[in-house]
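> fold the stuff below for me.
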Amino acid sequence: MRTIKLGTSSLDVPVIAVGCMRLDSLDRSEAERFVQAALDEGANFFDHADIYGRGRCEEIFADAIGMNGTVREGIILQSKCGIRQGMFDFSKEHILASVDGILRRLKTDYLDILLLHRPDTLVEPEEVAEAFDELERSGRVRHFGVSNQHPHQIDLLKKYVRQPLVANQLQLSLTNATMIKSGFNVNMENEAAVDRDGYILDYCRLHDITIQPWSPFQYGFFEGVFLDNPKFPELNAKIDEVAANYGVSNTTVAIAWLLRHPARMQPVIGTMNVGRLKDCCRASEVHLTREEWYALYRAAGNVLP
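The predicted structure is shown next:
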C-alpha cells in the first residue's frame, strides 16, 4: 500500500483509511475476517468516532483485532468526538471525557489522531486548546485534526491551539465535488461558481492539511451510491471504460479518481465487504491520466467553463 505523510506530521499513513462506522453490522467472525483482510492489504489505518454504533463499533474493532501492545504498535487509530444527541460539544470537559471513553472501548492507552467531528458554533477555542494540551501531555493523543470545517473555523482554532491540525475530513466524491467545482468557476455567473466551503480544498493544500474524503461512493447526503446506479448512466459508462483499460473494478476507479488529485488525499472507505475493500486498496496502484480524470469529472455531470 502506498503511503503519504499525514499533514505536517512525520506519520506515514496508507493512502486508504478504513472507516469503521458500519462495523456493528458484522458478527464477530465477519469482523475478524474484515479487519484481517485490511491488514493483509496494508490498510492499517482505522477511522472511528465515538458515535459510531454509540461506541459499539470501537468495542467490536478491539475484539476483532485482538488488541494488545504488539497489535497496537502495528496499526494507526483515528477517532472523532464532538457530536452529542441533538447538539455539538467542543467543551474541554466533553473532549476529555470522550477520549477516555474511546480509549477504553478500543482497549488502548493512546490515539494516533483525534478529530473534532462537526463544527460547534458555541466553541470556545481556548477550551479546545486546553483539552488538546492535556491530551498531548498525558500521551493519550499524538496528533489532532478536524472534520467538516471550513478555513475560518480552522483558523479560529489555530489562533489558540498549539498543535498542528493534520487532517480535515470532508465529503467528496465524483458526484459530490463542489469544493472542486467552485475552483473551476471563479468569477462566473452560474450555480457552479457558488463557494460553499471557503475554498477549503486550496486552503488545505496551502497549509499541508490532509483531506480525508468521506462517503467516496455516495451521491447527495447518504442518498445512495452512484456506482451501477441507473441515475448516472454516463458516469458509469465512463467508469467502466476506464476500469476495463486498467483491468480493475469500477470501485477501484472511483477511489483512484480521488487519489489522482495532487492534494494527496486519504479517502475513508466505509464498505464492510472484503471484496470491495480489496478493490478500494487496489486504487493505490492506479494512476489515472489527466485526460481520464477530466473525462470522469465531466461524465459526473460537471461542466467546465
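> when you work out contacts or count neighbours from here on, use the C-alpha atoms and nothing else.
Will do.
> right, and Leu106 touches Cys57 too?
No - the criterion here is C-alpha atoms under 8 Å, and Leu106 misses it with Cys57 at 9.1 Å.
> Phe90 versus Asp112, what's the distance?
To Phe90, Asp112 is 19 Å away according to C-alpha to C-alpha, to the nearest Å.
> typo on my end, Pro151
17 Å.
> the two - which one has more neighbours?
Phe90 (24 against 15; other C-alpha atoms under 10 Å).
> which residues touch the more buried one?
Each residue near Phe90 by C-alpha atoms under 8 Å, 6 or more residues apart in numbering is listed here: Gly82, Leu116, Asp120, Leu122, Val123, Glu124, Glu127, Val128.
> now do 7 Å
Gly82, Asp120, Val123, Val128 (C-alpha atoms under 7 Å, 6 or more residues apart in numbering).
> now, of the residues you listed, which are buried?
Burial by neighbour count, judged by 16 or more other C-alpha atoms under 10 Å, picks out Gly82, Asp120, Val123, Val128 from those.
> one more, for comparison:
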Amino acid sequence: MKQLKFGSTGIEVPSVILGCMRMNSATEPEKVLQTAVEHGITFFDHADIYGSGECEQVFANSLAKTSIKREDLFIQSKCGIVPGEMYDFSKEHIIQAVNGSLKRLQTDYLDALLLHRPDTLMEPEEVAAAFDELATQGKVRHFGVSNHNPMQIKLLQKTVKQPLEANQLQFGLMHTGMIDEGLYVNRKETQASERDGEILEFSRLKNMTIQAWSPYQASSVKEVFINNDRFPELNQKLAELAEKYHTTPNGLASAWVLRHPANMQIIAGTMNSKRIEEIAQASEIQLSRKDWYQLYLSAGNGLP
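Coordinates of the predicted model:
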C-alpha cells in the first residue's frame, strides 16, 4: 500500500481510504474491515449523518468482532450537516456531533474531524472554540474540511489555531474541474472558469491532503462510469490499459487519481471485498504521463 504524509503532520497514512457511508448496507461488515486492513487500508472515513449514525455503530460493532486494534487505525469523521434543514458550524453543534460520533464508534478519540460542507453562517470564532476544546480534551487529534474553497479555508485559518490538514473534494476521471481550470488558463472555453478557486494548487501550497470522494462517478449523473455502456471510449481505454498494468478498470481508475503529484488519497466507498482488494493493489501502480493523459482524453476532456 502506497503511503503518504497526512497534511503537514508528518504522519504516514495509506493512500486509499475506506469510505463508510454504506457500512449499514454491508452484508458482511466484519469481512469488509478485515479485507481492508489485510490490504493496508487502515484509514476509515465516517460522518455523523451516514445512515443517521447507524454506519458508525455498525463499524464499531463489527470491529469489536475482529482482532483489529483501534490504535492501528486512523478513524476520521465529519460533522456540520443537519440533513434537509441547514448547515451548522456552531460550537455547540460541533461538540455535540463529535461526542455522538465517539459514542457510536466506541472510541475515546477521532484521529481527524472534518467540517462536512461550508456553513455560510459560520463564525470562525465558534469553530475555533470548539476545536480548542476538543483538542484540549484529547477527543480530536487533527482537523480539516470537506468541500471548502481556498477563501473559506483562509477565513477559518484566521481564527482556528490548529492546522487544517485535509480537504475532501470530488475528483475522478469524470469529475476533473480542478484540473481543467489549470489547463485552460487564459482561454475563453468554459473549462477556464475558476469554479473552485484554484483549490488544487492551493492545497499543494498549504500541504493539505486532498481526499477524492466518489472517484468512480460520472459527473453529470449519479452513476458509476466503469463498465457503463454510456461511456464506451473511456471503458475501452480502461480495459486496454488495465491489461497493460495487470489490474482491473476499477484499479486503473484509482491509479489515475493517485498518479497526480498533489499526493491525494482516494476514498473507496465500496463494501465489496474484491473491489477493495483491487483498489488497494492499484495504489502501487505508477501510470506513465502518456497513459494518464490518454485516460483524461478518453473521458471526454480536451487539451487547449
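> re the thing from before, now secondary structure and distance to Ser147 of the first structure too, for the contacts of Phe90 of the first structure, in JSON lines please.
Listed next are the contacts of Phe90 of the first structure as JSON lines, based on DSSP: H, G, I helix; E, B strand; the rest coil; distance: C-alpha to C-alpha, whole Å:
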{"residue": "Gly82", "secondary structure": "coil", "distance to Ser147 of the first structure": "10"}
{"residue": "Asp120", "secondary structure": "coil", "distance to Ser147 of the first structure": "11"}
{"residue": "Val123", "secondary structure": "coil", "distance to Ser147 of the first structure": "14"}
{"residue": "Val128", "secondary structure": "helix", "distance to Ser147 of the first structure": "14"}
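> in JSON lines: those residues, plus distance to Ser25 of the first structure.
Output for the contacts of Phe90 of the first structure, formatted as JSON lines (distance: C-alpha to C-alpha, whole Å):
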{"residue": "Gly82", "distance to Ser25 of the first structure": "23"}
{"residue": "Asp120", "distance to Ser25 of the first structure": "29"}
{"residue": "Val123", "distance to Ser25 of the first structure": "33"}
{"residue": "Val128", "distance to Ser25 of the first structure": "33"}
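> quick one, strands of the stretch 101-250 of the second structure?
In the stretch 101-250 of the second structure, the segments counted as strands under DSSP state E, counting those that start in this stretch are 112-115, 143-146, 164-170, 209-213.
> so which of these is nearest Ser8 of the second structure?
Among the strands of the stretch 101-250 of the second structure, strand 164-170 comes nearest to Ser8 of the second structure, with 6.3 Å by C-alpha to C-alpha.
> now that closest one on the first structure. Mean distance?
By mean C-alpha distance after the TM-score superposition for the first structure, the fitted strand 164-170 of the second structure averages 0.3 Å away from its aligned residues in the first structure.
> distance of Cys204 of the first structure from Pro262 of the first structure?
From Cys204 of the first structure to Pro262 of the first structure the distance is 12 Å (C-alpha to C-alpha).
> between these two, which has more neighbouring residues?
Cys204 (20 against 8).
> that one: what's it in contact with?
Counting by C-alpha under 7 Å, 6+ apart, Cys204 of the first structure has contacts Thr210.
> got the strands of the stretch 101-250 of the second structure as TSV, with mean neighbour count and distance to Met23 of the second structure columns?
Output for these, formatted as TSV (neighbours: other C-alpha atoms under 10 Å; distance: least, C-alpha to C-alpha, whole Å):
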stretch	mean neighbour count	distance to Met23 of the second structure
strand 112-115	25	19
strand 143-146	24	20
strand 164-170	24	19
strand 209-213	23	16
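> Serialize those strands to CSV and add fields for distance to Asn99 of the second structure.
Converted to CSV, those look like this (distance: least, C-alpha to C-alpha, whole Å):
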stretch, distance to Asn99 of the second structure
strand 112-115, 12
strand 143-146, 15
strand 164-170, 20
strand 209-213, 24
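> so which of those gets nearest Thr35 of the second structure?
strand 209-213 (20.3 Å).
> any idea how many residues pack against the closest residue to Asp195 of the first structure other than its chain neighbours?
Distances taken as C-alpha to C-alpha, 6 or more residues apart in numbering place Ser182 nearest to Asp195 of the first structure, at 5.8 Å, with adjacent residues excluded. The tally of other residues near Ser182 of the first structure (other C-alpha under 10 Å) stands at 21.
> measure Ser182 of the first structure to Leu103 of the first structure for me?
39 Å.
> Asn190 of the first structure now?
47 Å.
> looking at the two, which one has more neighbours?
Leu103 (19 against 11).
> the more buried one reaches Ile113, doesn't it?
No - at 11.9 Å, Leu103 of the first structure and Ile113 do not qualify as touching, with contact defined as C-alpha atoms under 7 Å.
> which residue lies nearest the spatial centre of the second structure?
Taking C-alpha atoms, centre = their mean, the centroid of the second structure lies closest to Gln211, which sits 3.2 Å from it.
> residue contacts, Thr271 of the first structure?
Residues in contact with Thr271 of the first structure, defined by C-alpha under 7 Å, 6+ apart, are Leu277.
> sorry, slip of the keys, the one I care about is Val13 of the first structure.
Val13 of the first structure makes contact with Thr3, Ile4, Lys5, Leu6, Phe45, according to C-alpha under 7 Å, 6+ apart.
> before we move on, what SS does it have?
Following DSSP: H, G, I helix; E, B strand; the rest coil, the label given to Val13 of the first structure is strand.
> and the helices in the second structure?
Using DSSP state H, the helices of the second structure run over 29-38, 54-63, 91-105, 124-136, 150-157, 177-183, 199-205, 232-244, 249-258, 273-282, 289-298.
> tabulate the ones you listed (a markdown table), appending distance to Glu71 of the second structure.
Formatted as a markdown table, those follow (distance: least, C-alpha to C-alpha, whole Å):
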| stretch | distance to Glu71 of the second structure |
| --- | --- |
| helix 29-38 | 13 |
| helix 54-63 | 12 |
| helix 91-105 | 13 |
| helix 124-136 | 18 |
| helix 150-157 | 29 |
| helix 177-183 | 35 |
| helix 199-205 | 28 |
| helix 232-244 | 35 |
| helix 249-258 | 26 |
| helix 273-282 | 21 |
| helix 289-298 | 36 |
